Structure formats: C-alpha cells, structure tokens
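Enquirer: Sequence below, structure please.
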Amino acid sequence: MPDKNVVSWNTMVDMYSKCGHVMVARLVFDMMTERDVVSWNAMITGFAHHSQNREAFAVFKQMRQDGMSPTESSYASVICSCARLSSLPQGRQIHAQTAKDGYEFRVYVGSALIDMYAKCGDVDEARRFFDTMPTKNVVSWNEMIHGYAQNGCGKRAVELFERMLRTDEKPNSVTFIAVLAACSHAGMVDKGIKILDTMEKDHGIQPLADHYTCVIDSLGRAGRLVEAEALVDKMPCIDDPVLWEVLLSACAVHGNATLAKRAAEKLFLLDPLSSAPYVLLSNIYASLGRWDDASAVRTLLNGRGVAKDRGYSWIDNKNGVRAFMVDDDLGMVNAEEQASVYGAT
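Expert: Alright, predicted model coming up:
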C-alpha cells in the first residue's frame, strides 16, 4: 500500500470501523508509521462501538504506553467499554486517570462514568459522582435515572426525574423511557401511566412504541390485562412486534388465552418466521388443559414451515464450556458431536 499522510490513514481507519470491518481497521492502524491522537481515538471508538471492549481497553492502554495523552473522546469510549464489561476495577482505574488529566467533570466523560458505575452495580457511587458534577446535561440526568431503573431503584428514579423537572434541563424521549422502565420494574403502575399521560400534554413529546411498551409491561406484570389491551387499542404504533411480545408474555403468566390468541395472531403477521408466538400460545392452551387448541397451534407451526428454535444447555467442566442441544426427535444431543464445542481445550 502506498504511503499516505496521517489524515488519509485516519480516514481509512474510521471508514472501515463505521462500515463494520473493525479488524480491517485494525490492520490499517497497525500499518501506520505515524499516528496522532485522532488515529488512536478512531481505533478505540471503533472497537467500543462494535462491543469489542477488551480490544478497546487494550488499545487505550497501548496509547498511554506510547506516550499519547488521551482526550475526552478517548476516555468516554474506554469508560463505555468498562461499563459493558462490568469491570469496576478497570472503571475505577480509568476514573482516577480522568481526574488526574482534568477530564473528570467534562460532561460526556462524567455521563459515561455514571453509566459505568451503574452498570457495575454501584449505583450509590454513580449518584455520588452525579451530585458532584458542576455541569450536567440531559445525558447526565438520563444516565442516572436509567442507572436507578436497571438496579431496581424505581422510587429513586422517579424522585430524580421529578427533581429534573424542577431544573432548567428539559427531559427528552430517552428520559421518559428510563423513568417508565423504572416504574415497570418497581411495580409503580399508576405512576407510570400518569407519567405517560404527561409526555405530550406537558412536554410536547409524542410517545413512541418503547414508551407504550414500558407501560404495557407494567400493566401486564400487575395482571391488569384489560387496561393493557385498552391502551394497545388507542396506540398509534400498533405494528411494533416487541409490544405484542410483551403482551403475549403477560398473558402466559396470567393465563389469558383470549388476549394471548390476539397477540399471537398479530405476531404471526409481523414476524412470520419466528416460532416463539406459536410455542408460547400452545403452552398457554396446554396449561389451561385445552389440548386440542394446543395441538392445532403446533400443527399450524409445522404447516407454515416455521422452524422451531432448539434449546441449548451449557455445562462447565474442566475442559471448558460444552453445549448440549435439545432436539424434538432425538432428545438431548451432545453438541460436541455436531462441532459445537465452546471453549474446550
């Protein structure tokens, strides 16, 4: 390959990363005889964006060893990788480095740190850091509210959301997804409905399928399926398969075959190659002793040529993690015989 200037090389690294060819980007990066901070950031961000988080952390470490000073972008990307790895020791190490280099309270670095601590389960540390940030934007608030939601702290998420409403920072669509998810997980059904009702009326934000799905999930968990169906009927976004999957799962928990049939038939149209709604509807009928209906659904599944996903189990032993497949006709098949061994030595 002919020699090119650093800007051109950086462009190639960035282009290959954004096109999903991150290993090609790494080959180009390794061929560079000269690199600047943009080169390193492009490679770290490329790995982080494609969830190759250990590789992102390794490049960041190499960057520092080569005497290149990280930037706000470098830190934000590698902190995100630490969050996805749930690596609290590495996250704390990077946090200390951001403080030393003066990036700790940059908004995007700070928001990434909040997310990292929350994903690692240390929600109290996330909140302590959030409270010390001199400047916050909507991303900072969203990360903290979402951190509470994913750690089962629904009441604290709602309290922080309501505190946010008393500031100059305005919530966005992502804020409402976070707080509605928190309400669902915490069983705060009526609070979630109230928040959903305020979105367009008080904040001018049109609810999307994700917002409705959170509330339907909340109603489904509480067994309030009549209200869940009524909400579905007045929604503008009725062609979202996740919404119907959530409703069907709630029907399975509470044994509502009538609504389950409606949800399953909708999923047959929206996701015709998925076997999940057939299997779940059949299981609901079977749990209610409606064996003819259960058999009819299985016949429909086979008649439409939809392949049922096979189940797997994993056994961890001294030779690694071995997978075993459940087959409808053969029973338990050793996946090693089908060249499906994972991590064996």
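
Enquirer: from here on, contacts and neighbour counts on C-alpha atoms
Expert: OK.

Enquirer: What segments of the stretch 201-345 of the chain are strands?
Expert: Secondary structure of the stretch 201-345 of the chain (DSSP state E, counting those that start in this stretch): strands at 312-317, 320-327, 331-334, 341-342.

Enquirer: and Asn317, how many residues sit next to it?
Expert: Using other CA atoms under 10 Å, Asn317 has 9 neighbouring residues.

Enquirer: list the contacts for it?
Expert: Counting by CA atoms under 8 Å, 6 or more residues apart in numbering, Asn317 touches no other residue.

Enquirer: Now render the strands of the stretch 201-345 of the chain as a markdown table, adding distance to Arg128.
Expert: Shown next, in a markdown table, are those (distance: least, CA to CA, whole Å):
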| stretch | distance to Arg128 |
| --- | --- |
| strand 312-317 | 39 |
| strand 320-327 | 39 |
| strand 331-334 | 49 |
| strand 341-342 | 41 |
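
Enquirer: Out of these, which is closest to Thr175?
Expert: strand 312-317 (36.6 Å; CA to CA).

Enquirer: How far off centre is the closest one?
Expert: Averaging C-alpha positions (CA atoms, centre = their mean, to the nearest Å) puts strand 312-317 25 Å from its chain's average.

Enquirer: do you know which of the strands of the stretch 201-345 of the chain lies nearest Lys170?
Expert: strand 312-317 (45.6 Å).

Enquirer: ok so, going back, which stretch among the strands of the stretch 201-345 of the chain comes nearest Phe47?
Expert: Per CA to CA, nearest to Phe47 of those: strand 341-342, 23.1 Å.

Enquirer: For that closest one, name the packing helices and strands.
Expert: strand 320-327 (3 or more CA pairs under 8 Å, 6 or more residues apart in numbering; DSSP states H and E).

Enquirer: Going by neighbour count, which residues in the strand it packs on are buried?
Expert: For strand 320-327, the neighbour count (16 or more other CA atoms under 10 Å) marks 322-326 as buried.

Enquirer: One more sequence to fold, the one below, so I can look at both together:
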Amino acid sequence: MIARYTQGGCAMEALRLLDRMVSDGFKPNTSYISSVLCASASLNNVLLGSNVHGLVIKTGVDGNIFISSALIDMYCKCGKPDEGRQVFDTTSEKNAVCWNAMVAGYSSNSRSNEAEELFKIMPGKDIISWNRLISGLVDNEDYEKIMSSGQMPDQTTFSSVLRACACFSSLEKGKNLHAW
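Expert: As a prediction, the model looks like this:
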C-alpha cells in the first residue's frame, strides 16, 4: 500500500500510513524505508529523508544496496548531491542503479562535469546510463557534449537528442539524426 501510494503520487498518504504502522508497533524493514525515502524525494523533503537516513544507520541496514540507491536518489532529488555522493562513496558494492542515480543526480543539479567524470569511470555502462547522462545534459543545455557522445541511441536517446537539436537550433544535426 505504501509503495503504491508513493508511486501513484500520493506521498502524504503514504507517510500517514507509515506513521500509523509505527504507532501500531511495526518495525521498519527495507521496503518500508525505501518507500519513505521515495516519498521524501517526491515531496522534496530532505529533512524527513535525512531523519530516515539516521534510522537506516541505527537499524544497521545502511549496507543494503536498495537503501543506498534510494538514499542517493532522495538526496539528489532534494538538491543535495554532495550528501548523495557521501552515500555513494560509502556503499561498498555499487550496482548500476547506484551509479545511474548518482550520474542523474549530478546532472539534474547542474553539475554536468561531475556527472561526466563519474560516468567515465562507471563500470558496465548501458543504454540506461547513457540516457541518464544525456537527459541531464539536455536539462542543463550542454548540447555540444550530447552530439559528440557516440553512443548507439534507443527511443529515449533519440527523444533527448532531438530535443537538444531543437534547443540548439541545429537543423543540420537534427536532419542527420533523423536520417539515422
């Protein structure tokens, strides 16, 4: 229920239900914590998210990869990419979700140079990784960097790059992309 409320854009309802669960004596698990972090990000409530981070440390689930990914995402979506990076750096076994969350976090916070540097050392880049980087570059209007990425695009990539061509008023590059 909590996850569905959060995914459905009803973050406050999710938090009310979470509060009720705690009042009824339920102990938080990783699913609960992930849902609260997602709700915090949706509400742009870094205070709630950092309180949950404290709970994560107290309960000893801070090594959980799903929790780490949710923390990185929450901090970055709340405009605190440095805090997200601290979680990222202390996560011993990072998966693609952690890497992508951090790259997207830097990108969405107008720190495209840091996003690119992290992307360069990222193991196992895939199309999702490229799309996260490209989408952030489009959001920050770094159109020249997009055009020289050299990645084989999918539908999401094409959408982002065409948007960049339109913003850049680059008819020639847009025609080349259309032909591709």
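
Enquirer: Please state their TM-score.
Expert: Here the TM-score for the pair of chains, by TM-score structural alignment, normalised by the length of structure 2, is 0.92; 180 aligned residues with a CA RMSD of 1.5 Å.

Enquirer: how much space between the counterpart of Tyr75 of structure 1 in structure 2 and Asp19 of structure 2?
Expert: Tyr75 of structure 1 is assigned Ile33 in structure 2 as its aligned equivalent, the criterion being TM-score structural alignment. Separation of Ile33 of structure 2 from Asp19 of structure 2 (CA to CA, to the nearest Å): 12 Å.

Enquirer: more crowded one of the two?
Expert: Using other CA under 10 Å as the criterion, Ile33 of structure 2 and Asp19 rank with Ile33 on top: 22 against 12.

Enquirer: give the contact list for that one.
Expert: Contacts of Ile33 of structure 2 by CA under 8 Å, 6+ apart are 52, 56, 67.

Enquirer: what about the last one, neighbour count?
Expert: Pointing back at Ile67 of structure 2 there. Quick note: Ile67 of structure 2 (other CA under 10 Å) scores 24 neighbours.

Enquirer: okay but it is in contact with Ser34, surely?
Expert: Yes: using CA atoms under 8 Å, Ile67 of structure 2 is in contact with Ser34, at 5.9 Å.

Enquirer: Against Gly174 of structure 2, how distant is the match of Tyr75 of structure 1?
Expert: For Ile33 of structure 2, the distance to Gly174 of structure 2 equals 44 Å [CA to CA].

Enquirer: what does Asp82 of structure 2 give?
Expert: 35 Å.

Enquirer: What of Asp126 of structure 2?
Expert: For Asp126 of structure 2, the distance to Gly174 of structure 2 - CA to CA - is 24 Å.

Enquirer: Counting neighbours, go ahead and name the busier of the two.
Expert: The residue with more neighbours, out of Asp126 of structure 2 and Gly174, is Gly174; 18 against 11, by other CA under 10 Å.

Enquirer: so what corresponds to the more buried one in structure 1?
Expert: Match for Gly174 of structure 2 (TM-score structural alignment): Ala228.

Enquirer: Can you give me the neighbour number for the spatially closest residue to that match that is not a sequence neighbour?
Expert: Leaving aside its sequence neighbours, Ala228 of structure 1 sits nearest to Ile216 (CA to CA, 6 or more residues apart in numbering; 5.4 Å). For Ile216 of structure 1, the count of nearby residues is 29 (other CA under 10 Å).

Enquirer: Tell me the counterpart of Ile216 of structure 1 in structure 2.
Expert: Taking TM-score structural alignment, the alignment pairs Ile216 of structure 1 with Leu162 from structure 2.

Enquirer: cool, and Tyr117 of structure 1?
Expert: So Tyr117 of structure 1 corresponds to Tyr75, using TM-score structural alignment.

Enquirer: now its match: how far from Leu37 of structure 2?
Expert: From Tyr75 of structure 2 to Leu37 of structure 2 the distance is 9 Å (CA to CA).

Enquirer: Common neighbours of the two, please.
Expert: Common contacts of Tyr75 of structure 2 and Leu37 (CA under 8 Å, 6+ apart): Gly49.

Enquirer: How about the contacts made by the match of Gly174 of structure 2?
Expert: Contacts of Ala228 of structure 1 (CA under 8 Å, 6+ apart): 216, 219-220, 247.

Enquirer: Please point out which of the residues you listed structure 2 shares.
Expert: Here is what carries over to structure 2 from the contacts of Ala228 of structure 1, by both residues aligned by TM-score structural alignment, their matches' CA atoms under 8 Å: 216, 219-220.

Enquirer: Which of the residues you listed fall in helices?
Expert: Judged by DSSP state H, the subset of the kept ones among the contacts of Ala228 of structure 1 located in helices is 216, 219-220.

Enquirer: Quickly name whichever of the residues you listed is closest to Ala252 of structure 1.
Expert: Of these, the one sitting nearest to Ala252 of structure 1 (CA to CA) turns out to be Gly220, at 10.0 Å.

Enquirer: Could you check how many residues crowd around that closest one?
Expert: 26.

Enquirer: Compute the distance between it and Ile145 of structure 1, please.
Expert: Distance, Gly220 of structure 1 to Ile145 of structure 1, by CA to CA: 23 Å.

Enquirer: my guess is Ile114 of structure 1 contacts Arg127, does it?
Expert: Yes: if you go by CA under 8 Å, Ile114 of structure 1 and Arg127 touch, sitting 7.4 Å apart.

Enquirer: joint contacts of the two?
Expert: Met144.

Enquirer: and those two? which has more neighbours close in?
Expert: For Ile114 of structure 1 versus Arg127, the count of surrounding residues by other CA under 10 Å is larger for Ile114: 29 against 17.

Enquirer: wait, what's in contact with the more buried one?
Expert: Ile114 of structure 1 is in contact with 126-127, 129-130, 140, 143-144, 147, counting by CA under 8 Å, 6+ apart.
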